[in-house]
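Asks: Kindly generate the corresponding structure for this input.
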Amino acid sequence: MIPNDTIVALATPSGAGAIAVIRISGKQAIAIASQVFKSVRNKDLTKQKSHTLHLGHIIDPSTDSGQEKTLDQVLVAVFKGPNSYSGEDTVEISCHGSTFIQQQIIQLLLRKGCRMAQAGEFTLRSFLNGKMDLSQAEAVADLIASDNEASHQIAMQQMRGGFSNELAKLREELLNFASLIELELDFAEEDVEFADRSQFVDLLKRIEFVLKRLIDSFAVGNVIKNGIPVAIVGEPNVGKSTLLNALLNEERAIVSDIAGTTRDTIEDELVINGIGFRFIDTAGIRETKDYVESIGIQKTFEKIEQAQVVLFLVDSSQLTIEKIEDLKVEIERIKNKYPQKTLLVLFNKKDLMSADLITALETQVEHSLFISAKNKEGIEELKNALLSFVNTGALRNNETIITNTRHYDSLLKALEEIQKVQWGMQQNLSSDLMAIDIRQALYYFGEITGEVTNDELLGNIFANFCIGK
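Replies: Below you'll find the model as predicted:
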């Protein structure tokens, strides 16, 4: 049900600033705004064209003294539905950014008949009024939350409808075939076929291919959206904190010659070529009787479990050619314990290494780099190596990438139903049995775009939005 009341909220971040924007949306938006707005040219706001700006003052006509009170000089933008963000009549008041002024204007509008907007209610109304589908609405929240170029690009692509357009086309074709198969059921006694089975098989193969591609993209999209977790691990005093500081180009972690200085994990983020990486400096791994340090070491193993990339740092000044075999055993132990993790071995303090040792390590240890964290040597090579672990080809090719867990779940369920239909075609199952699976696949397609929805689902989605959007 589309709400018919008028809502108001602060559209800019709360707190003081140069300018604040207060947004009103609903059937009475322009009428309510006109009651408190006095144009410098005596314009009637209700008679102005859509997408126009007007300079004037916000006036409180109902003060205790009985005299009008000017709250602020403002710029008012008028957008008439359906050609507005929410699809309704919308007014945006740009006022000075004093928190006192913001609250005074909002309270005045509430007294005139507005209601405070709930989280995401402007975007919810946009969805209910057909201005965007549900996946596009969710992309709005992702766009607001994007903090690097890659996540911004994915959110923009989804907000423009790239994802939903692709699904809508497949859903329409599947719906057409479903209609023909349903029609066959009405003429079951005549034993006729309205749906071309060979074309239907081809369609199912195309849908399966697209669904698998979208599902596979989630692995990339999820880490791009949330940042790629990278754990820096190794024995105490090998230079893990120094490496973190070198990567971030700031003194983020305490560095000392005392083993066990880092007793808790330290995390910070870095954007490399538009991709977000979340680096975790962990406590050194060793046998210890220190209770506090042992807790830090336990947390190290927990962070390795959460990481996608593990940087295993080795102090090369303590390494000899004779010890390489022992090192290889340790590397294999880590690989076997965390087989799903990408492991990169970093030989630190390369400035203290002999040429023979470097040559021996290059030939015997795969996926390794030589760096000097203290002198910041090899840091750019390390960043390039980290980027190589991320499949950014899809971004460059502007392919659709899934980042939303809800979409991922619905795609998996839709694929399962499509594969059931394919199996049914191979087994020559009756049309009525296949129709059940086709309807279920259509249901999951519709769940993504919002053609199938309920109040609980919408409540869960839009509760994560900020107020004013």
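Asks: Could you use CA atoms for every contact and neighbour count after this?
Replies: Noted.
Asks: now the helices: where do they sit in the stretch 1-150 of the chain?
Replies: Counting by DSSP state H, counting those that start in this stretch, the stretch 1-150 of the chain forms helices over residues 29-36, 99-111, 121-128, 134-145, 149-159, given from the N-terminal end onward.
Asks: Please read the previous query as pertaining to the stretch 301-450 of the chain.
Replies: In the stretch 301-450 of the chain, the segments counted as helices under DSSP H, counting those that start in this stretch are 324-337, 355-364, 379-388, 393-396, 405-426, 431-449.
Asks: which one of the ones you listed lies closest to residue 297?
Replies: Go through the helices of the stretch 301-450 of the chain one by one with Cα to Cα and the one that ends up closest to residue 297 is helix 324-337, at 15.0 Å.
Asks: Which residue is the nearest non-sequential neighbour of residue 376?
Replies: Taking Cα to Cα, 6 or more residues apart in numbering as the measure, residue 376 lies nearest to residue 246, with 5.9 Å between them; neighbours along the chain are not counted.
Asks: got the contact list for that neighbour?
Replies: 373, 374, 376, 379 (Cα atoms under 8 Å, 6 or more residues apart in numbering).
Asks: May I ask which of the residues you listed has the most neighbours?
Replies: residue 373 (24 neighbours; other Cα atoms under 10 Å).
Asks: that older thread, mind giving me JSON lines with the helices of the stretch 1-150 of the chain and columns for mean neighbour count?
Replies: What follows is the helices of the stretch 1-150 of the chain, written out as JSON lines (neighbours: other Cα atoms under 10 Å):
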{"stretch": "helix 29-36", "mean neighbour count": "21"}
{"stretch": "helix 99-111", "mean neighbour count": "17"}
{"stretch": "helix 121-128", "mean neighbour count": "23"}
{"stretch": "helix 134-145", "mean neighbour count": "21"}
{"stretch": "helix 149-159", "mean neighbour count": "21"}
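Asks: want to put them side by side, so please do this one too:
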Amino acid sequence: MIPNDSIIALATPSGAGAIAVIRISGSDAIAATTPFFKSIHGKKLVEQKSHTIVLGHIVEGKQTLDEVLVSIFKAPNSYTGENVVEISCHGSPYIQQQIIQLFLRNGCRMADAGEFTLRAFLNGKMDLSQAEAVADLIASDNAASHQIAIQQMRGGFSNEIKNLREELLNFASLIELELDFAEEDVEFANRNDFKALIDKIQKVLKRLIDSFAVGNVIKNGIPVAIVGEPNVGKSTLLNALLNEERALVSEIAGTTRDTIEDEISIGGIGFRFIDTAGIRETEDVIEGMGIKRTFEKIGKSEVTLYLFDASAVISAPNEQVNSGLKAKDLLLEIKKIKNKYPQKPLVLVANKIDRLSEEEISNLESQFRIPFEEVSNRSTRQSDLVLLSAKTGQGVEELQSRLLQFVNTGALRNNETIVTNTRHYNALLKALEEIDKVQLGIDEELPSDLMAIDVREALYHLGEITGQVTNDELLGNIFANFCIGK
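Replies: The predicted model follows:
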């Protein structure tokens, strides 16, 4: 049910600023504003064309609250599809509240979270997936998440789902028609064409479902765990990546006893770096709990950086580097991680190379590449080993470049649809499950009435994504996560 009362809210962030924008929406929004607005040039708001701006004052009786600009958007050509007034006032919190309270006392009510966008959805200005993209766009903090949200808000994902649903609906109508003539044993839906359509839908759904693996981490930031023995420079590396003193750095081993997380954007992609407690045998209960969390973070990360002190390993005689205790123990620790998380990308990072000579640096990569390949079960790749100095910053940019190699940005460059929303992902999974049942029904030549049930279910789940099928509880859950002024 579409409400027709007028709602008001602050559309800009709360607090002091140069200006603030107060938004009013409803069939009576313009009429409700008129008694409290005095144009400098004597213009009447109700007589102004849509998408015009008028300079004047907000007044209450003889008291002037502020000099403002009032923007007029007339239905249906507005964000919500209703009459909308936006008051641009000075950014004093006092002025903001005085104006909002004035309209609350005179027929308006405070907007609920996301109610402006909810009204836009209810009035057909956007579908449900586009409405959800509005929240994603506001929350985007890097180029990749921004690009995905923009593409979805413009209807790229919606159009793909709508086209599939429309094609399936056409065949569903023919199958339903067959049920009306069951006694005549006629076939309106060509089974070969129907099978080709189902095959097409399966491929599209699988592609969209697979894209969620990339989209989800791009939207939420790609988690990268920084692990290794104590005092190898993990916290220093975190600070170097973030370009700030985020983690406490000390020469004392075991300084980091819990995980420290922060996020930055590299090449337009958000990465969430996790500095973990050093992995070692310890009798310290608190440090032991930190080490346990380290392995938990490795399990939740998309990429693991295993950091080691290159100067400590290379300080041994050359014959010991290949077969000695330090190198052997290091590779055993890496092997433990690879055995526990075989599918997780792991980058071996040699830190503190500023302490090495040029000859030692040139030898380090060749000394560790072969044994590292053996424990990681991977072919020789340049990205398996990175040499750097977290202290001086040498090699940090190279590490950032290597991290970008683990992200599939091809879909972004090609403007392909990428699914980032868990609700959409679950609906796609359910739709594919029903489509697979339809495929089985065609192969086994099942009766039309049985296939019709599965087709209806597939249509239902596709309709859930765009809002063609919805309920009040679903809408409440979605728009509760919006900010008040949107």
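Asks: Let me see the TM-score of these two.
Replies: With the length set by TM-score structural alignment, normalised by the length of the first structure, the two chains reach a TM-score of 0.97; 463 aligned residues with a Cα RMSD of 1.1 Å.
Asks: quick revisit: tabulate the helices of the stretch 301-450 of the first structure (TSV), appending distance to residue 288 of the first structure.
Replies: Putting the helices of the stretch 301-450 of the first structure into TSV (distance: least, Cα to Cα, whole Å) gives the following:
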stretch	distance to residue 288 of the first structure
helix 324-337	19
helix 355-364	29
helix 379-388	31
helix 393-396	45
helix 405-426	41
helix 431-449	51
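Asks: Just say which of these is most tucked in.
Replies: By mean neighbour count, with neighbours taken as mean count of other Cα atoms under 10 Å, helix 431-449 ranks first of the helices of the stretch 301-450 of the first structure at a mean of 20.
Asks: What lies in contact with it?
Replies: When contacts are defined by Cα under 8 Å, 6+ apart, helix 431-449 of the first structure is touched by residues 133-136, 164, 167, 171, 174-175, 178, 181-182, 184-185, 406-407, 410-411, 413-415, 417-418, 420-421, 424-425, 452-453.
Asks: Likewise for stretch 191-200 of the first structure?
Replies: Residues lying outside stretch 191-200 of the first structure but in contact with it, judged by Cα under 8 Å, 6+ apart, are 177, 180, 181, 183, 184.
Asks: in which helix or strand would I find the equivalent of the residue nearest to residue 376 of the first structure over in the second structure?
Replies: Residue correspondence, TM-score structural alignment: residue 246 of the first structure in this structure matches residue 240 in the second structure. Element membership for residue 240 of the second structure, per DSSP states H and E: helix 234-242.
Asks: Against which helices or strands is whichever helix or strand comes after that helix packed?
Replies: Under the assignment DSSP H and E, the closest C-terminal helix or strand after helix 234-242 of the second structure is strand 260-266. Packed against strand 260-266 of the second structure, as judged by 3 or more Cα pairs under 8 Å, 6 or more residues apart in numbering; DSSP states H and E, are the following elements: helix 234-242, strand 269-275.
Asks: one more time with 6 Å, if that's ok
Replies: strand 269-275 (3 or more Cα pairs under 6 Å, 6 or more residues apart in numbering; DSSP states H and E).
Asks: After superposing, tell me the mean distance of the strand it packs on to the first structure.
Replies: Overlaying the first structure shows strand 269-275 of the second structure at a mean distance of 0.5 Å from the equivalent residues (mean Cα distance after the TM-score superposition for the first structure).
Asks: quick revisit: wait, which of the helices of the stretch 301-450 of the first structure is closest to residue 36 of the first structure?
Replies: Each of these was checked against residue 36 of the first structure via Cα to Cα, and the shortest separation belongs to helix 431-449, namely 39.1 Å.
Asks: Can you check which part of the second structure that closest one sits on?
Replies: When the second structure is aligned by TM-score structural alignment, the counterpart of helix 431-449 of the first structure is residues 448-466.
Asks: how big's the offset between that stretch and the first structure?
Replies: When the first structure is overlaid, stretch 448-466 of the second structure sits 0.2 Å from its aligned residues on average, using mean Cα distance after the TM-score superposition for the first structure.
Asks: Pull the distance from that stretch to the chain's centre.
Replies: In terms of Cα atoms, centre = their mean, to the nearest Å, the centre of stretch 448-466 of the second structure is set 28 Å apart from its chain centre.
Asks: and what of stretch 221-238 of the first structure?
Replies: 18 Å.
Asks: okay, how far is it across that stretch, tip to tip?
Replies: 33 Å (Cα to Cα, to the nearest Å).
Asks: which residues touch that stretch?
Replies: Stretch 221-238 of the first structure is contacted from outside by 151, 259-260, 276-282, 284-285, 304, 307-313, 315, 401-403, using Cα atoms under 6 Å, 6 or more residues apart in numbering.
Asks: Mark which of these are buried, thanks.
Replies: Among the contacts of stretch 221-238 of the first structure, the ones that count as buried by 16 or more other Cα atoms under 10 Å are 151, 260, 276-282, 284-285, 304, 307-313, 315, 401-403.
Asks: Buried ones in stretch 199-218 of the first structure, by neighbour count?
Replies: Of the residues in stretch 199-218 of the first structure, those with enough neighbours to count as buried (16+ other Cα under 10 Å) are 200, 203, 204, 207, 208, 210, 211, 214, 215, 217, 218.
Asks: After alignment, which residue of the second structure pairs with residue 73 of the first structure?
Replies: Residue mapping for residue 73 of the first structure onto the second structure gives residue 67, with TM-score structural alignment as the criterion.
Asks: brain fart, residue 302 of the first structure
Replies: In the second structure, residue 302 of the first structure lands on residue 296 (TM-score structural alignment).
Asks: I'd like the distance from that match to residue 41 of the second structure, if you could.
Replies: The value you get for residue 296 of the second structure to residue 41 of the second structure, if Cα to Cα is used, is 67 Å.
Asks: So residue 395 of the second structure sits against residue 388, correct?
Replies: Yes - judged on Cα atoms under 6 Å, residue 395 of the second structure makes contact with residue 388 at a distance of 4.2 Å.
Asks: More neighbours: the two, which one.
Replies: Of the pair residue 395 of the second structure and residue 388, residue 388 is the one with more neighbours under other Cα under 10 Å, namely 22 against 18.
Asks: What lines up with the more buried one in the first structure?
Replies: If you follow residue 388 of the second structure across to the first structure using TM-score structural alignment, you land on residue 371.
Asks: Just to check, that match is in contact with residue 348?
Replies: Yes - counting by Cα under 6 Å, residue 371 of the first structure sits close enough to residue 348 to count as a contact (5.0 Å).
Asks: residues touching residue 262 of the second structure, list them.
Replies: Contacts for residue 262 of the second structure were tallied using Cα under 6 Å, 6+ apart; they are 272, 273.
Asks: where's it relative to residue 43 of the second structure, distance?
Replies: Distance check for residue 262 of the second structure against residue 43 of the second structure: by Cα to Cα, it reads 52 Å.
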